[in-house]
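Dropping a prediction and its sequence here:
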Amino acid sequence: MEIAENAALIVVDVQRGFEEEAYWGPRNNPSADGNIAGLIDAWQADGRPVVFVRHDSAKPDSPLRAGYRGNDFKAYVQERRGRGGGPELLVTKSVNSSFYGTPDLRAWLDAAGVRQIVVAGIQTNMCVETTARMAGNLGYEVFVPLDATYTFDLVGPWGWTLGADELARATAVSLHGGGFAKVVRSAELIAAAA
């Protein structure tokens, strides 16, 4: 695996509102936050670009709604913002894809000549997956460190329920098997970027 000097790390929706278990239900991958922090540290240490994405939910009861404390980044992310030697961008959005936010993520990446991105954050099967799929469709080389993401159990049609681990595996298979992204481990990316 080769990681470009200007490969961008996109940190999706690592917000305090996702800690409200009563709203979201059971989550998977308790080591995700440590892995996300490690990726941010590695990218900032090497002066690579980091994009922080924040979901400003339009739903009035959402823990991610603007003006509510859950909209804030988790402390370990907020502490790292502005500390790297490389370019940094804050994107706000109200949909799943980070490419439909403000400012325009694609324009920023393209202006910097970025062709390779790493997508980490929350939720694996929602905003991380949607951002990775769209990036793949736009022609970027995409890496998704599955261990630097997490999600929650989810109920679908007809009462079908999938656990968070099942959803994460389905996302990994769809992204990797479908050619949208290379699903890897965060340690592999950190080692390749060193």
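Thanks, I have the structure now.

from here on, contacts and neighbour counts on C-alpha atoms
OK.

What strand or helix carries residue 38?
helix 32-45 (DSSP states H and E).

what's that helix packed up against?
Secondary-structure packing of helix 32-45 (3 or more Cα pairs under 8 Å, 6 or more residues apart in numbering; DSSP states H and E): strand 8-12, strand 50-55, helix 75-80, strand 149-150, helix 186-193.

In addition, the following structure is provided for comparison:
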Amino acid sequence: MKLYSKPGACSTADHIALQWTGQPFEVELLNKDTLKGPEFLKINPAGAVPALVDGDFVLLQNAAIMGYIADSFPQAGLGGDGSPRQRAEATRWLAFVNSDVHPAFSPLFAPGKFIADESQFDAIRAAAHKRLRGLFETADRQLADKPWLAGFRSFADPYFYITLRWAAGTKVDLSGLDNLAAYRARMDADAGVQAALKAEGLA
């Protein structure tokens, strides 16, 4: 199994998930040039990460890859204990990150995709900061009496952790969200997280 990742991108979440399986895997790190290079474009014509190759099977899209990792290595428990309820809860929070939190960063990373008038960029960014604050407040409430988003460590956690790193880098206001701060500290201290970050040159 081989993961294509770009350091610090959402693909780093898949890298962490693979570390959590405790099973062997490969990672190829890409940069902005190799993402659009001919070799990788054969794997993903969109030139985006993550991409996972397992034998002759190529899989794209973060949520799909997380599910595949969980099902390939069920002993890791990334999709829960095998019950429909735990799988649904883990998938619920994966969807929260993939469908709500991640896209909310787009105006911060590339405001020009939303409006051509550069004089409006600050307003676009301010709206994104407000939206993200609300989403992180939702997560903070969820973590009030739980160590992990789904109540158990799942494939939602690496993805959410990466968005917390983005929040720090884009100055999203997380003040007063003490449950998030404790969660971030737990993730920072995790051996699998540390291994993935080190391998990608992020620690």
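Done, it's in. These numbers come from a predicted model, not from an experiment.

Assuming the best superposition, what's their TM-score?
TM-score of the superposed chains, computed with TM-score structural alignment, normalised by the length of the first structure, equals 0.34; 109 aligned residues with a Cα RMSD of 5.2 Å.

Using neighbour counts, pick out the buried residues of the helix holding residue 38 of the first structure.
For helix 32-45 of the first structure, the neighbour count (16 or more other Cα atoms under 10 Å) marks 32-33, 35-44 as buried.

what is the orientation angle of that helix with strand 8-12?
For helix 32-45 of the first structure against strand 8-12, the angle by axes from the mean of the first three to the mean of the last three Cα atoms, to 10 degrees is 150 degrees.

circling back: between the helices and strands packed on helix 32-45 of the first structure, which gets nearest to residue 143 of the first structure?
Nearest to residue 143 of the first structure, of all those, is helix 186-193, at 8.5 Å by Cα to Cα.

where do the helices sit along the second structure?
11-21, 38-43, 62-72, 84-95, 102-104, 106-109, 121-142, 156-169, 178-189, 191-199 (DSSP state H).

want to throw those into a markdown table with mean neighbour count?
Shown next, in a markdown table, are those (neighbours: other Cα atoms under 10 Å):
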| stretch | mean neighbour count |
| --- | --- |
| helix 11-21 | 25 |
| helix 38-43 | 14 |
| helix 62-72 | 18 |
| helix 84-95 | 18 |
| helix 102-104 | 17 |
| helix 106-109 | 18 |
| helix 121-142 | 17 |
| helix 156-169 | 20 |
| helix 178-189 | 16 |
| helix 191-199 | 18 |
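
With distance to residue 52 of the second structure added, can I get those in TSV?
Listed next are the helices of the second structure as TSV, based on distance: least, Cα to Cα, whole Å:
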stretch	distance to residue 52 of the second structure
helix 11-21	9
helix 38-43	9
helix 62-72	7
helix 84-95	18
helix 102-104	20
helix 106-109	23
helix 121-142	28
helix 156-169	16
helix 178-189	23
helix 191-199	16
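
which one of these lies closest to residue 2 of the second structure?
helix 11-21 (9.9 Å).

what's that closest one packed up against?
With 3+ Cα pairs under 8 Å, 6+ apart as the test, helix 11-21 of the second structure has strand 2-5, helix 62-72, helix 156-169, helix 191-199 packed against it.

Next, the angle from it to helix 156-169.
Using the same axes, to 10 degrees: helix 11-21 of the second structure against helix 156-169 is 140 degrees.

sorry, back to before: using JSON lines, lay out the buried residues of helix 32-45 of the first structure together with distance to residue 120 of the first structure.
Below are these laid out as JSON lines (distance: Cα to Cα, whole Å):
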{"residue": "32", "distance to residue 120 of the first structure": "9"}
{"residue": "33", "distance to residue 120 of the first structure": "10"}
{"residue": "35", "distance to residue 120 of the first structure": "9"}
{"residue": "36", "distance to residue 120 of the first structure": "7"}
{"residue": "37", "distance to residue 120 of the first structure": "10"}
{"residue": "38", "distance to residue 120 of the first structure": "11"}
{"residue": "39", "distance to residue 120 of the first structure": "9"}
{"residue": "40", "distance to residue 120 of the first structure": "10"}
{"residue": "41", "distance to residue 120 of the first structure": "13"}
{"residue": "42", "distance to residue 120 of the first structure": "13"}
{"residue": "43", "distance to residue 120 of the first structure": "12"}
{"residue": "44", "distance to residue 120 of the first structure": "15"}
